[in-house]
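**Q** my questions are about this predicted structure, shown below with the sequence.
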Amino acid sequence: MSRISLASNPFLLGFEGLDELVERAQRSSAEGFPPYNILQIDADRYRITLAVAGFAPEDLSVTVEGGSLVVRGRRGAEAGEREFLHRGIALRPFQRSFVLAERMEVTGAHFEIGLLHVDLERRAAEARPTRIPIDTPG
């Protein structure tokens, strides 16, 4: 079965990586932990909030890797063995990735009452036309 590429349109020059981008986004959406919200603050600012109950700020890392925002959580060893009657708070290690558009930058992250907030902003592109000179032989 042949697969139709999203970037097969001849007017979309330089978008060969679009298929890979869509696949990365689909893989990221399949992750279920931790739950998160995405808030659009205004036209160019966003906030991702992850529910990370049981994790301390030092257990978390926020990085930008290859055009993706990557949030990781890993708890240190708990002191002593405990016998839980019910364990509903997941403390397993996790990695949650978000594919970032071009010009999207992480502007900060802060931790508050079991929630990790990551702020993003879309930087304005230069919208000035560029004149291209035409060479002639001779």
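**A** Received the coordinates, thanks.

**Q** make it CA atoms for all contacts and neighbour counts henceforth
**A** OK.

**Q** would you map the helices across this structure?
**A** Applying DSSP state H to the chain gives helices spanning 18-29.

**Q** measure stretch 50-68 end to end?
**A** Using C-alpha to C-alpha, to the nearest Å, the end-to-end distance of stretch 50-68 comes to 16 Å.

**Q** so what's L120 closest to, chain neighbours aside?
**A** Take L120 and drop its neighbours on the chain: the residue closest to it by C-alpha to C-alpha, 6 or more residues apart in numbering is V106, 4.4 Å away.

**Q** my guess is the one you found meets E121, correct?
**A** Yes - counting by C-alpha atoms under 8 Å, a contact exists between V106 and E121, whose distance comes to 6.5 Å.

**Q** try this one next to it:
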Amino acid sequence: MRSTFDLSPLYRSTVGFDRLLDMLDQAADVEPVPGWPSYNVEKVGEDCYRVVMAVAGFEPDEIEIVQKDSTLFISGRKQPKDETVQVLHQGISDRPFWQSFNLANYVTVTDAKLENGLLVIDLVREVPEELKPRRIEIASGGGPKTIEHEKAA
């Protein structure tokens, strides 16, 4: 496993070494970093949840959201950069990311939107009616009921 080096302090404190630093950046493998981007998991109602992820600089078509069984996968990969622009210091990360969330039974995604650099994913837990607890009435008197008794009535 290769370790990742953060070269941003060098970009901030050097001038004229752009080519050398670019070569070092390109030589390093770009792997998703665990825990990045930052995110919140919020409970917004009895059975409603929200995942809010900070994805500044990403466009909606650069982010993929997939729910498979009880796992939610969120990944992002930037499109190739405009070669006419030379970035001397990059404070807004554009590295790829991958995050997964284990979902409880019957939790599904209801909405996803990208606003002000935040990816907001709304989830709801919808338990089917046949699986919800139901109250059973207790009959009193009259003895046991059988199918023959019902046919006679």
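**A** Looks like it arrived, so ask away. Because the structure is a prediction, the values reported are computed rather than measured.

**Q** that older thread, per the alignment, the residue nearest to L120 of the first structure corresponds to what in the second structure?
**A** The alignment partner of V106 of the first structure in the second structure, by TM-score structural alignment, is V109.

**Q** next: D59 of the first structure.
**A** The equivalent of D59 of the first structure in the second structure is E62 (alignment by TM-score structural alignment).

**Q** H117 of the first structure now?
**A** In the second structure, H117 of the first structure lands on V120 (TM-score structural alignment).

**Q** correct me, but that match touches V52?
**A** Yes - counting by C-alpha under 8 Å, V120 of the second structure does reach V52; the two are 4.6 Å apart.

**Q** overlap in contacts, these two.
**A** The contact sets of V120 of the second structure and V52 do not overlap (C-alpha atoms under 8 Å, 6 or more residues apart in numbering).

**Q** which residues does S68 of the first structure contact?
**A** Contacts of S68 of the first structure (C-alpha under 8 Å, 6+ apart): 97-100.

**Q** residues near the nearest residue to it once chain neighbours are set aside, how many?
**A** Using C-alpha to C-alpha, 6+ apart and skipping the chain neighbours, the partner closest in space to S68 of the first structure is V99 (4.4 Å). For V99 of the first structure, the number of neighbouring residues by other C-alpha atoms under 10 Å comes to 19.

**Q** quick one: V99 of the first structure and A43 of the first structure, what's the gap?
**A** With distances taken as C-alpha to C-alpha, V99 of the first structure is found 18 Å from A43 of the first structure.

**Q** quick one: contacts for the spatially most central residue of the first structure?
**A** Centre of the first structure computed as the mean C-alpha position; nearest residue by C-alpha atoms, centre = their mean is F98, 1.9 Å away. When contacts are counted by C-alpha under 8 Å, 6+ apart, F98 of the first structure is found next to 25, 28, 68-70.

**Q** ok, so of those, who is nearest G54 of the first structure?
**A** Of all the contacts of F98 of the first structure, the one with the least separation from G54 of the first structure (C-alpha to C-alpha) is V70, at 19.2 Å.

**Q** the closest one touches V62, doesn't it?
**A** Yes - at 5.9 Å, V70 of the first structure counts as touching V62 under the criterion of C-alpha under 8 Å.

**Q** how far away is E62 of the second structure from V124 of the second structure?
**A** Taking C-alpha to C-alpha as the measure, E62 of the second structure and V124 of the second structure are separated by 25 Å.

**Q** let me fix that, I meant to ask about R95 of the second structure.
**A** Going from R95 of the second structure to V124 of the second structure by C-alpha to C-alpha gives 30 Å.

**Q** neighbour count winner among those two?
**A** Between R95 of the second structure and V124, counted using other C-alpha under 10 Å, the more crowded position is V124 (19 against 15).

**Q** any idea how far the residue nearest to S68 of the first structure lies from R87 of the first structure?
**A** Per C-alpha to C-alpha, V99 of the first structure is found 32 Å from R87 of the first structure.

**Q** what's the longest helix along the second structure aligned against in the first structure?
**A** Scanning the second structure for the helix with the most residues, using DSSP H, yields helix 18-27. Aligned by TM-score structural alignment, helix 18-27 of the second structure falls on no residue of the first structure.
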